[in-house]
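Q: Compute the structure for the input listed below.
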Amino acid sequence: MSGFARTDTSIIGRWWWTVDRWTLAALAALMGIGAVLILAASPAVSERIGLGSFSLAKRQLVLLPLAGACLIGTSLLSIKWVRRAGVLGLFGTLVLLLATLAVGPEIKGAQRWINLAGFSLQPSEFLKPFFAVTCAWLFALGKSQQDFPGTALAMALFGLSATLLLAQPDLGQTFVLGVIFGVQFFLAGVPMVLVIALGISGLIGLVAAYFFLPHVTERIDLFLDPAAGDSFQIDRSLEAFVHGGLWGVGPGEGRVKAVLPDAHADFVFAVAGEELGLVICLGIVAVYGFVVLRGFARLLGEPSLFVLLAATGLLTQFGLQALINMGSALHLIPTKGMTLPFISYGGSSLLALAVGMGLLLALTRRRFATGDET
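A: Sure thing, here's the model as predicted:
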């Protein structure tokens, strides 16, 4: 039973009776599953790189309460403060992206991280939710004020953000950002010719990436023909699902984490497949699907274009990121380093997703009795 009466007019009381508690519970379940899988998968990885057995697990588990606080804290925001948080957050993230290109260390040929007070931060993770909210505001303002160039500013913002991501380079994050923008662009009701032009531009960009970026060429060729290169990781991932069967071999009892370099991150779903089995993996997929479908269900009849576009952008990011990670592990798409939301190891991803889903919960709160419409 809830400790809050429906007549409770405090901030927390109003929040409890207006927030989507089912989505909140689903996100908490994903965090719990993530904690179990990090404890199972990270010790082998820690030992391979010369750290203590539970060093990586401790780092991730220490951040879980902070992620929970970010999730709850942002879900308390009013619509007005969601807009402000999106714009201010995007400005700060763009500054950090520029700083990353200037002073960030080069790791495996990419400059994607910056050290802040001893914490290795990946600004591109935070770019996605703040970009979704800011673009939604620009599109909505352009529709409500005919003299405001909302669409043009949103397109310019996407161009700037994509350029900074490609300079790292990070094609995967650029792709996710492009899909978010494309979905919002379409829903905003812009002329169809612009939607078609954006789609064609995206296809041209993907073709160009295949021909001019060697690592993209290698991954696509490997997907189309596994014999064309080193398919060690994907082969071990598929073997893990076969070995796990329906019910898995049990938490901590799997073998794939001992040989997969990214068993705690990009291929954590393979660890889940081996140790928890097909049934639990399908349950994980169902939880992701539930969050996305529940979010869209809460938007039915939503009168605010800003809320509709912002929430759709956040849901698109969340669902697409999950699909990319799981699809890569199952060899349904070319492999791409993308975290599984709330389950994969990664502090920046965990905190950014918590902020993004908190903003989603704030946007989808029932506001008819809260006075928080603005």
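
Q: Every contact and neighbour count from this point should use C-alpha atoms.
A: Fine.

Q: Show me the strands in the stretch 201-350 of the chain, by range?
A: Along the stretch 201-350 of the chain, counting by DSSP state E, counting those that start in this stretch, no stretch forms strands.

Q: just the stretch 1-150 of the chain next, same as before
A: Applying DSSP E, counting those that start in this stretch to the stretch 1-150 of the chain gives strands spanning 114-116, 119-121.

Q: Which residue comes closest to residue 330 once chain neighbours are left out?
A: Once flanking residues are discounted, residue 330 sits nearest to residue 238: 6.3 Å by C-alpha to C-alpha, 6 or more residues apart in numbering.

Q: Ok, which of the strands of the stretch 1-150 of the chain comes nearest residue 3?
A: Residue 3 lies closest to strand 119-121 among the strands of the stretch 1-150 of the chain, at 36.9 Å (C-alpha to C-alpha).

Q: Tell me which stretches of the stretch 101-250 of the chain form helices.
A: 123-144, 150-166, 171-187, 192-212, 214-224, 232-244 (DSSP state H, counting those that start in this stretch).

Q: and among those, the most buried is which?
A: helix 123-144 (a mean of 24; mean count of other C-alpha atoms under 10 Å).

Q: Can I get the strands of the stretch 1-150 of the chain in a markdown table including mean neighbour count?
A: Shown next, in a markdown table, are these (neighbours: other C-alpha atoms under 10 Å):
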| stretch | mean neighbour count |
| --- | --- |
| strand 114-116 | 14 |
| strand 119-121 | 16 |
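
Q: Throw these into JSON lines and include distance to residue 282, thanks.
A: Shown next, in JSON lines, are the strands of the stretch 1-150 of the chain (distance: least, C-alpha to C-alpha, whole Å):
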{"stretch": "strand 114-116", "distance to residue 282": "36"}
{"stretch": "strand 119-121", "distance to residue 282": "32"}
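
Q: Would you quantify the distance from the residue nearest to residue 330 to residue 328?
A: 10 Å (C-alpha to C-alpha, to the nearest Å).

Q: Now do the buried residues in the longest helix belonging to the chain.
A: The helix that spans the most residues within the chain, counting by DSSP state H, is helix 21-48. Buried residues in helix 21-48, counted by 16 or more other C-alpha atoms under 10 Å: 23-24, 26-27, 29-31, 33-46.

Q: Here is a second sequence; please produce its structure as well for comparison:
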Amino acid sequence: MKQLINSLKGDKGIWSFVVLLALISFMPVFSASANLVYVIGKGSTIGYLVKHLVHIFIGFTLIYFVHKVPYHYYKGLSKILLPIVALLLVYTFFQGTVIDGANASRWIKVPFVGVTFQTSALASIVLMVYVARYLAKIEGKEITFKSSFIELWIPVFIVLALILPANFSTTALIFSMICMLVFVGKYPLKYLGTVIGMGVFMLLFFVTFAKAFPKAMPNRVDTWISRIERFTSDEPSEDDYQIEKAKIAIATGKVYGLGPGKSVQKNFLPQSSSDFIFAIIVEEYGLLGGIGVLFLYLMLFFRFLVSAHKAKTLFGKLLIVGLGFPIIFQALINMGVAVELLPVTGQTLPLISSGGSSIWMTCVAVGIILSVTKKDEEVEQERLEKEEREAALQRMIDKHLEEEAEGAEDAETSAAYSIEDGTKNPMHAVMGKP
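A: This next block holds a predicted model:
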């Protein structure tokens, strides 16, 4: 265990807060899963707990291997993965799976494994790395809007257009984070304003087209509009039911909470283990528990700021901003929905809510950030270890070649000895043949 801990590189503060959030997640997920077991009659609470444990284990395995890769390698990888991600999004658009009888066109089922995967989560990471790569490439250079639009914004708009019909909240979050990223990367403000205007225009055009031709393509425009109307209206609705139960859970928890596993509203909240898990945390652990979770996210945000400031390259700074800040904003959105500051969006609480792809992609983002935060001595140590492994491998190859050479010399000596004795084959000599 000590050797494993010593092999962990990067900012120790980020490691600590990520581990704490993952550990905190087990009790709320275990408690909230009772809704699926006793109300819906699906699976067992232990089964959901083990499933969540497997998701967390896979997630931290991804962090470990991703943070070992030098972060500049992700520049080229983003260019390779971007068209692959676009193809996956196209496949998801037409082949989105159905989960518990509901349309879930944001997900695809992985063949032979039986798990579902949200392709937009992967697209978000690849897109952020791609944008960071472009901004680092144009650092200190004069650019035109046409060149940047072709190389930067066309790929961005294509990916967002493929995500938008099924998931408006994720599209809006990604687009806002990209705008923030290009602002930090000193992209010309006049160009950025034009791009934001184009984005708003294309959104309005899509909504108008979807309302005029509702059967032209799969979309959830009616769901978006109805959620906004329900959020601003005083009439009761399904979303109001979820929000009311979440607010009851928060009010019931008071300061100290009802205690672990004693939540009542988990039996009424449909998404108690994912979208509304923050309400369950406050109900069981009180205002102190809710503030504690918020504090951990804010401390993680602070470590991202410090790490971005310390990063020695613009690409490294932009990676931390583009991959780290969305984690924090997604958490704030989830909490805002639970207390009715925002309409229902379907955004999970990173590293705490149950779910596979959301946890894994968050862990991949954290792994890339940790790769950026590795100190010079850690990078040098990894370089020396790599050289030592290569030297050891070369010694093995040389030894193997020497053994083969010695074997060939022995065979030549044996053949020469056989010829000198007047025989070409030792068996012929034994049998008396010439």
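
Q: Need the TM-score between these chains.
A: The TM-score (TM-score structural alignment, normalised by the length of the first structure) is 0.89; 363 aligned residues with a C-alpha RMSD of 2.6 Å.

Q: looking at the strands of the stretch 1-150 of the first structure, which is closest to residue 93 of the first structure?
A: Across those, closest to residue 93 of the first structure is strand 119-121 (C-alpha to C-alpha), at 10.7 Å.

Q: ok, average deviation of the closest one from the second structure?
A: Its aligned residues in the second structure lie a mean 1.1 Å from strand 119-121 of the first structure after superposition (mean C-alpha distance after the TM-score superposition for the first structure).

Q: what's that strand aligned against in the second structure?
A: Taken onto the second structure by TM-score structural alignment, strand 119-121 of the first structure occupies residues 115-117 there.

Q: quick one: the matching stretch to chain centroid distance?
A: 14 Å (C-alpha atoms, centre = their mean, to the nearest Å).

Q: Need the contact partners of it.
A: Identification of contacts with stretch 115-117 of the second structure by C-alpha atoms under 8 Å, 6 or more residues apart in numbering yields 107, 108, 109, 110, 356, 357.

Q: What's residue 180 of the second structure aligned with over in the first structure?
A: Using TM-score structural alignment, the partner of residue 180 of the second structure in the first structure is residue 183.

Q: ok, now residue 55 of the second structure?
A: By TM-score structural alignment, residue 55 of the second structure lines up with residue 63.

Q: show me what contacts the closest residue to its match other than its chain neighbours?
A: Counting by C-alpha to C-alpha, 6+ apart, residue 63 of the first structure lies nearest to residue 347, which is 6.8 Å off, once chain neighbours are set aside. Contact analysis of residue 347 of the first structure by C-alpha under 8 Å, 6+ apart lists 59, 60, 63, 121.

Q: just checking, what residue in the second structure corresponds to residue 347 of the first structure?
A: Match for residue 347 of the first structure (TM-score structural alignment): residue 356.

Q: What of residue 259 of the first structure?
A: In the second structure, the residue paired with residue 259 of the first structure is residue 268, using TM-score structural alignment.

Q: Touching, that match and residue 244? I think so.
A: No - judged on C-alpha atoms under 8 Å, residue 268 of the second structure makes no contact with residue 244 at a distance of 10.4 Å.

Q: What distance do you get for the aligned partner of residue 20 of the second structure in the first structure to residue 261 of the first structure?
A: Alignment note (TM-score structural alignment): residue 20 of the second structure maps to residue 29 of the first structure. Here the distance between residue 29 of the first structure and residue 261 of the first structure works out to 26 Å (C-alpha to C-alpha).

Q: can you check residue 16 of the first structure too?
A: Counting by C-alpha to C-alpha, the gap from residue 16 of the first structure to residue 261 of the first structure is 42 Å.

Q: Counting neighbours, go ahead and name the busier of those two.
A: Set residue 16 of the first structure next to residue 261 and count neighbours by other C-alpha atoms under 10 Å: residue 16 wins out with 19 against 16.

Q: can you pull the contacts of that one?
A: Residue 16 of the first structure makes contact with residue 4, according to C-alpha under 8 Å, 6+ apart.

Q: picking up where we left off before, list buried members of the contacts of residue 347 of the first structure by neighbour count.
A: Neighbour counting with 16+ other C-alpha under 10 Å marks 60, 63, 121 as buried within the contacts of residue 347 of the first structure.

Q: These into TSV, with extra columns for distance to residue 288 of the first structure?
A: Formatted as TSV, those follow (distance: C-alpha to C-alpha, whole Å):
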residue	distance to residue 288 of the first structure
60	21
63	21
121	25
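
Q: Looking at those residues, spot the one nearest residue 266 of the first structure.
A: Nearest to residue 266 of the first structure, judged by C-alpha to C-alpha, of these is residue 60 at 15.0 Å.

Q: correct me, but the closest one touches residue 348?
A: No - the criterion here is C-alpha under 8 Å, and residue 60 of the first structure misses it with residue 348 at 10.1 Å.

Q: So for stretch 309-323 of the second structure, what gets flagged as buried?
A: Going by neighbour count (16+ other C-alpha under 10 Å), the buried part of stretch 309-323 of the second structure is 311, 314, 315, 316, 317, 318, 319, 320, 321, 322, 323.

Q: Which residue in the first structure occupies the aligned position of the first one?
A: It stands for residue 311 of the second structure. Checking TM-score structural alignment: residue 311 of the second structure goes with residue 302.

Q: which residue sits closest to its match, ignoring its sequence neighbours?
A: Of all residues beyond its chain neighbours, the one nearest residue 302 of the first structure is residue 308 (6.6 Å), with distances taken as C-alpha to C-alpha, 6+ apart.

Q: Aligned to residue 248 of the first structure, what sits in the second structure?
A: Matched by TM-score structural alignment, residue 248 of the first structure corresponds to residue 257 in the second structure.
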